[in-house]
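[1] how would this look folded up:
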Amino acid sequence: MTKIILAFDFGEKRIGVAVGNTITKTAEDLKIIQEKNQDEKFKAIEALIQEWQPQLLVVGLPTHPDGAEHEMTLKAKRFGNQLHGRFQKEVVWVDERYTSVSVQDGNDALAAQLILQQYLDQT
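    As a prediction, this is how the structure comes out:
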C-alpha cells in the first residue's frame, strides 16, 4: 500500500514542506510556509494535509553536530507533537543535522525534501 508522506523543516519564521511516497521513494519540495502567526501557519498546514491526505508526517529534528539537543530541538519536537494532536497523524522525527546547512539560500522546502528523502532511503 502506498503511503503519502508530508515532511517539515521547522523554523520559527519559515516551515519548509515536502511531499513523497513509499512507492517511488522520492521526495519533492512543495512550499515554504511563512505565515505571520501560529494559527495561520497551522491553517496552511491543514490545507496541505487536506490536499495530499498523507498517512505519515515527518519532522526534521535539529541537533548539535555531536547529536546533543538544543533549543530548536525542543521546538521541533513540540511542533511535531502539535501536528500529531491537531491532525491525528503519526509523526516521525528524522535527524536533520546537515540538511539546512547543505541547502543554498535558506530554501526550507528543499531542506524538507532532503529530510524526507533521508527517511525514505532508510525505510
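[2] alpha carbons only for contacts and neighbour counts from here, please
    Fine.
[3] what's the burial count for residue 51?
    Counted by other CA atoms under 10 Å, the residues lying close to residue 51 total 9.
[4] I should have written residue 85 there, sorry.
    Close neighbours of residue 85, defined as other CA under 10 Å, add up to 12.
[5] to compare against the first, here's another:
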Amino acid sequence: MATLSGTILAFDFGLKRIGVAVGNTLMRQAEPLEIISAATNDAKFVEISKLILSWQPVLCVVGLPMHPDGTAHEMTQRCQRFANQLQGRFGIATELVDERYSSAVLSARRGERIDDRAAALILQQYFDQTI
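    Next up is the predicted model:
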C-alpha cells in the first residue's frame, strides 16, 4: 500500500443504518461522525456523497464482518459490494478491515445506536494495523 496522507472515512455498513467515522493519517485517531439512516440505497448514497464532498477523503475503510473462525456470513458479501460501490461511484480507494470483534467491544444499552462508534473502532483498527 502506498503511503497516504489526508482524511479517511470509515463505514460500518448495515442494512438499516451505516455508521460513519473520520480520522486523518497525521493524528491516526478515529472519531465517530454520524449515522446514516436513509430508507433507500440511493438516499444512503446521497448522504455519503455529501460526506465525500465535505471531507475529501484519500481513502474509505469498510468493516468486513466475519464469523469468529474467519469464515464469511450473510453480511460479508453485502459489505464487499458496498465497498466496491463506494470505490466505483466516488473513485476513492477503499479497503476492507476485519470487524469481527468491534461489536464485542461496544456494549450498547437497549435502543442505543452505536453504528458511528463501531465505524470509529474499525478505523482505529485500520490505523493501528498500518504503522
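[6] just give the TM-score of the two.
    After superposition, the two chains reach a TM-score of 0.97 (TM-score structural alignment, normalised by the length of structure 1), with 123 aligned residues with a CA RMSD of 1.0 Å.
[7] quick check: the alignment partner in structure 1 of residue 35 of structure 2 vs residue 22 of structure 1, distance?
    With the correspondence set by TM-score structural alignment, residue 35 of structure 2 lines up against residue 32 in structure 1. Distance from residue 32 of structure 1 to residue 22 of structure 1, counting by CA to CA, to the nearest Å: 23 Å.
[8] who has more neighbours, those two?
    Looking at residue 32 of structure 1 and residue 22 with other CA under 10 Å, you find the greater number of neighbours at residue 32, namely 19 against 15.
[9] list the contacts for that one?
    14, 15, 16, 17, 107, 108, 109 (CA atoms under 8 Å, 6 or more residues apart in numbering).
[10] so what's the equivalent of the fifth one over in structure 2 up against?
    Pointing back at residue 107 of structure 1 there. The criterion is TM-score structural alignment: under it, residue 107 of structure 1 has residue 114 as its aligned partner in structure 2. With contacts taken as CA under 8 Å, 6+ apart, residue 114 of structure 2 has the following neighbours: 19, 106, 108.
[11] counterpart of the first one in structure 1?
    For residue 19 of structure 2, the aligned residue in structure 1 is residue 16 (criterion: TM-score structural alignment).
[12] so which strand or helix has that match?
    Secondary structure assigned from DSSP states H and E places residue 16 of structure 1 in strand 15-21.
[13] ok, residues contacting that strand?
    Applying CA under 8 Å, 6+ apart, the external contacts of strand 15-21 of structure 1 come out as 2-10, 26-34, 107-113, 116.
[14] what do you get if the cut-off is 7 Å, keeping everything else the same?
    2-10, 26-34, 108-109, 111-113 (CA atoms under 7 Å, 6 or more residues apart in numbering).
[15] what does stretch 93-111 of structure 2 give?
    With CA under 7 Å, 6+ apart, stretch 93-111 of structure 2 has contacts from 59-68, 83, 87, 114, 118, 121-122, 126.
[16] if I look at residue 79 of structure 1, how far off is residue 24 of structure 1?
    When residue 79 of structure 1 is compared with residue 24 of structure 1 (using CA to CA), they lie 27 Å apart.
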